[in-house]
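# Kindly generate the corresponding structure for this input.
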Amino acid sequence: MAGLTSDIEKFLKALLEESTDGMLEIGRNDLAMQFDCAPSQINYVLSTRFTPHNGYLIESKRGGNGFIKIITIVEEDDYISYLIKNLNEQMTEASADILFMDLYKKKYFTRDEFLMAKYATSDKALSMIDAKSRNYLRSDIIKNILLSVLARS
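Model (predicted):
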């Protein structure tokens, strides 16, 4: 299985290198058929080899017309990369608000994006999560917001 996993990874990375925009969209079932494996094997490769930590974002849609979009994160922006690598494991609502205001002032966010991030990570929005876990979840959400900023640059 390790050989198949590596073969799928190499294949996808070769396609990414050939792309002009660092983005690849491919059918999950088509890829599974090409490698004569289950779609879950493709999911395994994506979840272990194409992670944000490894420099990739994954978008996918399941179902008959399901697809996988792999986006290479270009770390042109040292500030956002620094924030991602050094983001606290826990973030309070106040800390998140300060970070979002800074990103807005530095023009990484539009006003609407600033407000959306602020409200989406507020204690009110996360009220269904127990108080002990809320700051961990908020930090994860913020990390994904920052990754999306990198992906669009």
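# going forward, measure contacts between C-alpha atoms and count neighbours the same way
Noted.
# contacts for stretch 37-44?
Stretch 37-44 is contacted by residues 5, 8, 28, 29, 31, 32 when judged by C-alpha atoms under 8 Å, 6 or more residues apart in numbering.
# Which ones among those lie within helices?
Here DSSP state H is the test, and those give 5, 8, 28, 29, 31, 32 as lying in helices.
# what's the second one in contact with, if anything?
Residues touching residue 8, when contacts are defined by C-alpha under 8 Å, 6+ apart, comprise 35, 42, 45.
# ok, back up a step: for the contacts of stretch 37-44, give me TSV that also has distance to residue 82.
Output for the contacts of stretch 37-44, formatted as TSV (distance: C-alpha to C-alpha, whole Å):
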residue	distance to residue 82
5	31
8	31
28	33
29	37
31	35
32	36
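# which one of those is nearest residue 87?
Set against residue 87, the nearest of the contacts of stretch 37-44 by C-alpha to C-alpha is residue 5 (30.9 Å).
# right, and the closest one touches residue 46 too?
No. Contact between residue 5 and residue 46 fails when scored by C-alpha atoms under 8 Å: they sit 9.6 Å apart.
# Specify the local secondary structure of residue 20.
With DSSP: H, G, I helix; E, B strand; the rest coil as the basis, residue 20 sits in coil.
# since we're on it, how many residues are nearby?
Using other C-alpha atoms under 10 Å, residue 20 has 8 other residues around it.
# One more sequence to fold, the one below, so I can look at both together:
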Amino acid sequence: MSSISDIIERYLIKILNEAPSEVVQVKRSELADLFQCVPSQINYVISTRFTVEKGYIVESKRGGGGYIRIRKVRFPSPKAYYDVLLRLIGSKISQTSAEDLVARLADEGLMTPREARMVKKMISREVLDLPIALRDSVRARMMRTVVTMLFASKGE
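Prediction:
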């Protein structure tokens, strides 16, 4: 059975995919009414499921005329996308952020589902049994290598 968060996420992705400009603007209170939940549930879904690592930009304005605007990020060239991914990874990356990035790469067809499962396992805290600061640094180096290899193979 799907959780309310899963249902809200699927709804938002569906309307985003149907929007010609891949931008959707919604009101938190209207979504809460539609799904019969509290507005904080909407906040939770937006903040955890529509992240930069997953390929979204979220703008929010609170108050009576407030809104949430979600935009699917597109890049003008593979080089621009590659540069942004390397900046996102940085010198340290958490397991959650790295997994979100791997899911995004798989969703966009840059990596197979099998490759995504392998990379997720390799970057897990179970495999990288190191102190946190070191683990996040090693994970970032691994992710930069994966991204570099994915983009290098696109040029072949």
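# on that earlier part again, now, which of the ones in helices among the contacts of stretch 37-44 of structure 1 sits nearest residue 100 of structure 1?
Using C-alpha to C-alpha, those come closest to residue 100 of structure 1 at residue 28, 35.4 Å.
# Could you pull up the residues touching the closest one?
Contacts of residue 28 of structure 1 (C-alpha under 8 Å, 6+ apart): 39, 42, 66, 67, 68.
# Pull the most distant pair out of the residues you listed.
Across these (C-alpha to C-alpha), the longest gap, 12.3 Å, separates 42 and 66.
# more crowded one of the two?
Using other C-alpha under 10 Å as the criterion, residue 42 of structure 1 and residue 66 rank with residue 42 on top: 20 against 13.
# what's the spacing between the more buried one and residue 149 of structure 1?
26 Å (C-alpha to C-alpha, to the nearest Å).
# Helix or strand: which one has residue 70 of structure 2?
For residue 70 of structure 2, the element it lies in under DSSP states H and E is strand 67-72.
# Sorry, slip of the keys, the one I care about is residue 64 of structure 2.
Secondary structure from DSSP H and E places residue 64 of structure 2 outside every helix and strand.
# Can you get me a residue count around the equivalent of it over in structure 1?
Alignment note (TM-score structural alignment): residue 64 of structure 2 maps to residue 64 of structure 1. Counted with other C-alpha under 10 Å, the neighbours of residue 64 of structure 1 add up to 9.
# Could you do residue 142 of structure 2 as well?
Neighbour tally, residue 142 of structure 2, other C-alpha under 10 Å: 17.
# Strands of structure 1, residue ranges please.
23-27, 56-61, 67-72 (DSSP state E).
# Dump those strands to JSON lines, plus distance to residue 142 of structure 1.
Putting the strands of structure 1 into JSON lines (distance: least, C-alpha to C-alpha, whole Å) gives the following:
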{"stretch": "strand 23-27", "distance to residue 142 of structure 1": "23"}
{"stretch": "strand 56-61", "distance to residue 142 of structure 1": "15"}
{"stretch": "strand 67-72", "distance to residue 142 of structure 1": "19"}
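# Save those strands as CSV, and put in mean neighbour count too.
What follows is the strands of structure 1, written out as CSV (neighbours: other C-alpha atoms under 10 Å):
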stretch, mean neighbour count
strand 23-27, 17
strand 56-61, 16
strand 67-72, 20
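# Of these, which is nearest residue 144 of structure 1?
Among these, strand 56-61 sits nearest to residue 144 of structure 1 (C-alpha to C-alpha), with 9.5 Å.
# From residue 31 of structure 1, how far off is the most centrally placed residue in structure 1?
For structure 1, the residue nearest the mean C-alpha position is residue 57 (4.2 Å; C-alpha atoms, centre = their mean). Per C-alpha to C-alpha, residue 57 of structure 1 is found 18 Å from residue 31 of structure 1.
# Residue 151 of structure 1 now?
24 Å.
# Can you spell out the matching residue range in structure 1 for whichever helix in structure 2 runs longest?
Longest helix in structure 2 by number of residues (criterion: DSSP H): helix 132-154. Residues of structure 1 offer no counterpart to helix 132-154 of structure 2, counting by TM-score structural alignment.
# closest to residue 96 of structure 1 among the contacts of stretch 37-44 of structure 1?
So of the contacts of stretch 37-44 of structure 1, ranked by how close each gets to residue 96 of structure 1 (C-alpha to C-alpha), first place is residue 28, at 35.9 Å.
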